[in-house]
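A.B. asks: quick one, fold the following:
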Amino acid sequence: MQASEAADVIEAMSDNLKSNPAQFHLQVSAVGQKNVSYGGTAQSVTATGGGPGSKTTGLKVTASTGDIDIANRAADEAIAGQVNALCDELTALAADLRSSSPNARSRLSKIGSMWAPSVVVAAVQHLVGAAGL
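C.D. replies: Here you go, the predicted structure:
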């Protein structure tokens, strides 16, 4: 495989990620609780359980859908930033492969150290290797 052919495939991967960044499904779950107040309205936490004579009590914690929507929006923005950074690095790698003296190993190292689906990293490593770099 020629370096320019590897560059074409890597650039197509970058274009595909840009056009459909939500193609990788991320599932996030939280276990436990955190109650923080910075002088404004805080979460209401009430001790419950442990009837008369019991040594067992617990906390009743509620979160509104507004809290969840804010967290989802922040997570979506963070992931979008990571996907954009990955696309930029893939595009830079493709340009590097088309140069007269490509230095693909340093770009591969950077891609390997950032957030990237493992299938993307493996495919890019294979393409660079197949191009003899």
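
A.B. asks: drop to CA atoms for contacts and neighbour counts, all remaining ones
C.D. replies: Noted.

A.B. asks: which of the helices or strands spans residue 6?
C.D. replies: Assigned by DSSP states H and E, residue 6 belongs to helix 3-19.

A.B. asks: please, which helix or strand holds residue 46?
C.D. replies: According to DSSP H and E, residue 46 maps onto strand 45-48.

A.B. asks: which elements pack onto that strand?
C.D. replies: strand 58-61 (3 or more CA pairs under 8 Å, 6 or more residues apart in numbering; DSSP states H and E).

A.B. asks: for the strand it packs on, packing partners?
C.D. replies: Judged by 3+ CA pairs under 8 Å, 6+ apart, strand 58-61 is in contact with strand 45-48.

A.B. asks: quick one: the helix holding residue 6 to chain centroid distance?
C.D. replies: Put simply, helix 3-19 sits 20 Å off its chain's centre (CA atoms, centre = their mean, to the nearest Å).

A.B. asks: which other helices and strands does that helix contact?
C.D. replies: If contacts are counted by 3+ CA pairs under 8 Å, 6+ apart, helix 3-19 sits against helix 65-98, helix 118-130.

A.B. asks: helices and strands around the longest one, which ones?
C.D. replies: Translated: helix 65-98. With 3+ CA pairs under 8 Å, 6+ apart as the test, helix 65-98 has helix 3-19, helix 104-113 packed against it.

A.B. asks: can you list the residues that contact the strand holding residue 46?
C.D. replies: Here strand 45-48 makes contact (CA atoms under 8 Å, 6 or more residues apart in numbering) with 57-62.

A.B. asks: from residue 99, how far off is residue 117?
C.D. replies: To residue 99, residue 117 is 26 Å away according to CA to CA, to the nearest Å.

A.B. asks: let's see this one next, to set against the first:
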Amino acid sequence: MNKVDAQAIVESLIDSICDSPDQFHIHVKVVGQSITSNGGIGQVVTATGGGPGSTTIGQQVSVSSGDVTLANQKANRALDEQFGALVQSLNTIKEQLASSSTDVGLVEQVYTSLKNTWVPGLIISVLGTALSASLGIGI
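C.D. replies: All right, here's what the predicted structure looks like:
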């Protein structure tokens, strides 16, 4: 594999991330309960269950989307920043691969900075294979 081939692979990774960021699905599930009483008699609990003869009994709790909007916006901002940093790192590698005087040390440093982070293993693996084959970096 030559540098042009590796550059094409990095470009396809960048395009995929930019065109379809929802491929990185993050599912957050929070289980717990917080009760606040500001006077009065306290909390009124109505038991819910599975019907006659059922051993299932508990509370039914619901949360509206308005209760988590602020946290959701902060998480989205953080994810946008992380994706921006990933794309910037990939662009740095792509530019070095396109250069006639590739700074192999810089490429290796940028690649290493992505390893053991949130970046999906598939991206790290494909990128590492392309860099190893095109630049001879022992990754």
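
A.B. asks: now the TM-score, please.
C.D. replies: Here the TM-score for the pair of chains, by TM-score structural alignment, normalised by the length of the first structure, is 0.71; 116 aligned residues with a CA RMSD of 2.6 Å.

A.B. asks: is it possible to get CSV of the helices and strands packed on helix 3-19 of the first structure that adds distance to residue 9 of the first structure?
C.D. replies: Converted to CSV, these look like this (distance: least, CA to CA, whole Å):
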stretch, distance to residue 9 of the first structure
helix 65-98, 8
helix 118-130, 8
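
A.B. asks: out of those helices, flag the one nearest residue 16 of the first structure.
C.D. replies: Taking CA to CA, helix 65-98 is the member of these nearest to residue 16 of the first structure, at 9.1 Å.

A.B. asks: how far apart are the closest one and its match in the second structure?
C.D. replies: Compared with the second structure after fitting, helix 65-98 of the first structure has a mean deviation of 1.4 Å; criterion: mean CA distance after the TM-score superposition for the first structure.

A.B. asks: correct me, but residue 108 of the first structure touches residue 125?
C.D. replies: Yes: Residue 108 of the first structure is in contact with residue 125 according to CA atoms under 8 Å; the separation is 7.0 Å.

A.B. asks: quick one: map residue 121 of the second structure onto the first structure.
C.D. replies: Aligning on TM-score structural alignment places residue 121 of the second structure opposite residue 118 in the first structure.

A.B. asks: can you lay out the helices and strands packed on helix 3-19 of the first structure as JSON lines showing mean neighbour count?
C.D. replies: Output for those, formatted as JSON lines (neighbours: other CA atoms under 10 Å):
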{"stretch": "helix 65-98", "mean neighbour count": "16"}
{"stretch": "helix 118-130", "mean neighbour count": "16"}
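
A.B. asks: quick one: contacts for residue 3 of the second structure?
C.D. replies: Applying CA under 8 Å, 6+ apart, we find residue 3 of the second structure in contact with 97-98, 134-135.

A.B. asks: same check on residue 8 of the first structure?
C.D. replies: Residues in contact with residue 8 of the first structure (CA under 8 Å, 6+ apart) are residue 94.

A.B. asks: ok so, going back, the helices and strands packed on helix 65-98 of the first structure: which one's closest to residue 90 of the first structure?
C.D. replies: Closest approach to residue 90 of the first structure among those (CA to CA): helix 3-19, 5.8 Å.

A.B. asks: got the angle between that closest one and helix 104-113?
C.D. replies: Inter-element angle recorded for helix 3-19 of the first structure and helix 104-113: 30 degrees (by axes from the mean of the first three to the mean of the last three CA atoms, to 10 degrees).

A.B. asks: what mean distance separates helix 3-19 of the first structure from the matching residues in the second structure?
C.D. replies: For helix 3-19 of the first structure, the mean deviation from the second structure after alignment is 1.4 Å (mean CA distance after the TM-score superposition for the first structure).

A.B. asks: how about that helix: buried residues?
C.D. replies: By neighbour count on 16 or more other CA atoms under 10 Å, the buried set for helix 3-19 of the first structure is 3-8, 10-11, 13-15, 17-18.

A.B. asks: got it, and stretch 22-32 of the second structure?
C.D. replies: By neighbour count on 16+ other CA under 10 Å, the buried set for stretch 22-32 of the second structure is empty.
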